[in-house]
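Colleague: got a structure for you, letters missing:
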């Protein structure tokens, strides 16, 4: 299901295989130039396709935002950890093209991702943000109800400096107010 945001001229929709070259280029830019990911080099197109296929095989969303046919960002959710007890906890990932920063693309992607994950039965969403100086991503998550959990100091080494990892969390649906239903939508297929 797609969503159009006329004021922003954006279309949010599930990703397709045709988006992979743009997704790969965007993530590669962030790997080489940014601190939001601790990868040092951009993965190949085949590797990004494998990662996307893995997310989709778990019936989790991988969304893209586009304007006039140009991919401006993407977001997806993945299990927070692989063990079965974590099956109601997800981690989000969001990447936006540098030219679209500050235009609300990330906010719309994250809001839609949260809504879709909640509809799947997820109860917690974690943001594991590279670099405590990544104030835009931290602020975006806080503005959508994420609370600070903690900081892992000097967890990564990139660009000749130590980088922290900031962890934020947001309850989805009933959160921890009640036990989950017998339905286990986020269990491995």
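Modeller: Perfect, I can see it now. Source: prediction; values computed, not measured.
Colleague: okay, CA-based contacts and neighbour counts for the rest of this
Modeller: Fine.
Colleague: what sits against the closest residue to residue 14 other than its chain neighbours?
Modeller: Leaving aside its chain neighbours, residue 14 sits nearest to residue 63 (4.4 Å; criterion: CA to CA, 6 or more residues apart in numbering). Residue 63 sits next to 12-15, 74-76, 109, 113 when contact means CA atoms under 8 Å, 6 or more residues apart in numbering.
Colleague: next one for the comparison:
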């Protein structure tokens, strides 16, 4: 893996077209997401607004003026007692893999989650034959939390998900 040359920063509205393009690839051509329809620009804007209003991070990796990846932390579950637990999301432009960008994004995301008062981060990884996402999360201290068998059906096959978790500093009780 070579050294990451991308700059990781907070996402802004003009970045969302590139974010949508990256995600579109995975929706249409992979099992990495269980979405079957790409999100519209309006949906990405709503996602950015929602996360920002909750004080949660939405980051992009920019390299030579181009968005090459994104990461965000969203609510794990909608019930109030889960408010200090988030699920992380990390996607890279297919041409930007293997260069440390995923690690740069995940590292900054974990730091931002800790600053936001997050206590635990959950990763839900489709077990579709590639180990890159699981390996990335394990490098950042995530541990196995379980497996859900055949919970997704996409592109003509059933897919398991692997659950990983990482504890951050204790969040204040409120």
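Modeller: Happy to help now that I have it. Predicted model, so just to flag it, every value in this text is computed and none were measured.
Colleague: superposed, what's their TM-score?
Modeller: Once superposed, chain against chain, the TM-score is 0.94 (TM-score structural alignment, normalised by the length of structure 2); 172 aligned residues with a CA RMSD of 1.2 Å.
Colleague: gap between the most centrally placed residue in structure 1 and residue 181 of structure 1?
Modeller: Taking CA atoms, centre = their mean, the centroid of structure 1 lies closest to residue 93, which sits 1.8 Å from it. The gap separating residue 93 of structure 1 from residue 181 of structure 1 is 26 Å, by CA to CA, to the nearest Å.
Colleague: equivalent analysis for residue 159 of structure 1, please.
Modeller: Distance from residue 159 of structure 1 to residue 181 of structure 1, by CA to CA: 46 Å.
Colleague: relative to the whole chain's centre, how far out is stretch 49-68 of structure 1?
Modeller: 10 Å (CA atoms, centre = their mean, to the nearest Å).
Colleague: contact partners for the corresponding residue of structure 2 for residue 87 of structure 1?
Modeller: Superposed on structure 2 with TM-score structural alignment, residue 87 of structure 1 falls opposite residue 83. The contact partners of residue 83 of structure 2, by CA under 8 Å, 6+ apart, come to 75-77.
Colleague: same thing with residue 74 of structure 2?
Modeller: Residue 74 of structure 2 sits in contact with 51, 56, 86-88, where contact means CA under 8 Å, 6+ apart.
Colleague: quick check: the residue nearest to the centre of structure 1 touching residue 79?
Modeller: No. With contact defined as CA atoms under 8 Å, residue 93 of structure 1 and residue 79 do not form a contacting pair (11.1 Å).
Colleague: so where does residue 51 of structure 2 fall, helix or strand?
Modeller: For residue 51 of structure 2, the host element (DSSP states H and E) is helix 41-53.
Colleague: so where is the helix or strand following that helix in structure 1?
Modeller: Downstream of helix 41-53 of structure 2, the first helix or strand assigned by DSSP H and E is strand 58-63. Under TM-score structural alignment, the match for strand 58-63 of structure 2 in structure 1 covers residues 62-67.
Colleague: mean deviation, that stretch versus structure 2?
Modeller: Compared with structure 2 after fitting, stretch 62-67 of structure 1 deviates on average by 0.4 Å (mean CA distance after the TM-score superposition for structure 1).
Colleague: for stretch 153-167 of structure 1, measure first residue to last.
Modeller: End-to-end distance (CA to CA), stretch 153-167 of structure 1: 11 Å.
Colleague: pull out the buried positions in it.
Modeller: Residues 156, 163-167 are the ones in stretch 153-167 of structure 1 that count as buried (16 or more other CA atoms under 10 Å).
Colleague: what is the nearest of those residues to residue 3 of structure 1?
Modeller: residue 167 (28.7 Å; CA to CA).
Colleague: which residue packs closest to the closest one, ignoring adjacent ones?
Modeller: residue 128 is the one closest to residue 167 of structure 1 (CA to CA, 6+ apart), at 4.7 Å.
Colleague: surely that neighbour is in a strand?
Modeller: Yes. Per DSSP: H, G, I helix; E, B strand; the rest coil, residue 128 of structure 1 lies within a strand segment.
Colleague: give me the aligned partner of it over in structure 2.
Modeller: By TM-score structural alignment, residue 128 of structure 1 lines up with residue 124.
Colleague: and the residue of structure 2 most remote from its centre, how far from residue 114 of structure 2?
Modeller: In structure 2, the residue that sits farthest from the middle, by CA atoms, centre = their mean, is residue 174; the gap is 26.6 Å. The gap separating residue 174 of structure 2 from residue 114 of structure 2 is 16 Å, by CA to CA.
Colleague: now the helix holding residue 51 of structure 2 on structure 1. Mean distance?
Modeller: Helix 41-53 of structure 2 sits 1.4 Å off on average (mean CA distance after the TM-score superposition for structure 1).
Colleague: just give me how far that helix sits from the chain centre.
Modeller: 14 Å.
Colleague: report the buried residues of that helix.
Modeller: 41, 44-45, 48, 51.
Colleague: cool, stretch 56-70 of structure 2 as well?
Modeller: Neighbour-count burial for stretch 56-70 of structure 2 flags 56-63, 67-70 (criterion: 16+ other CA under 10 Å).
Colleague: and those residues, which two are furthest apart?
Modeller: 56 and 63 (23.2 Å).
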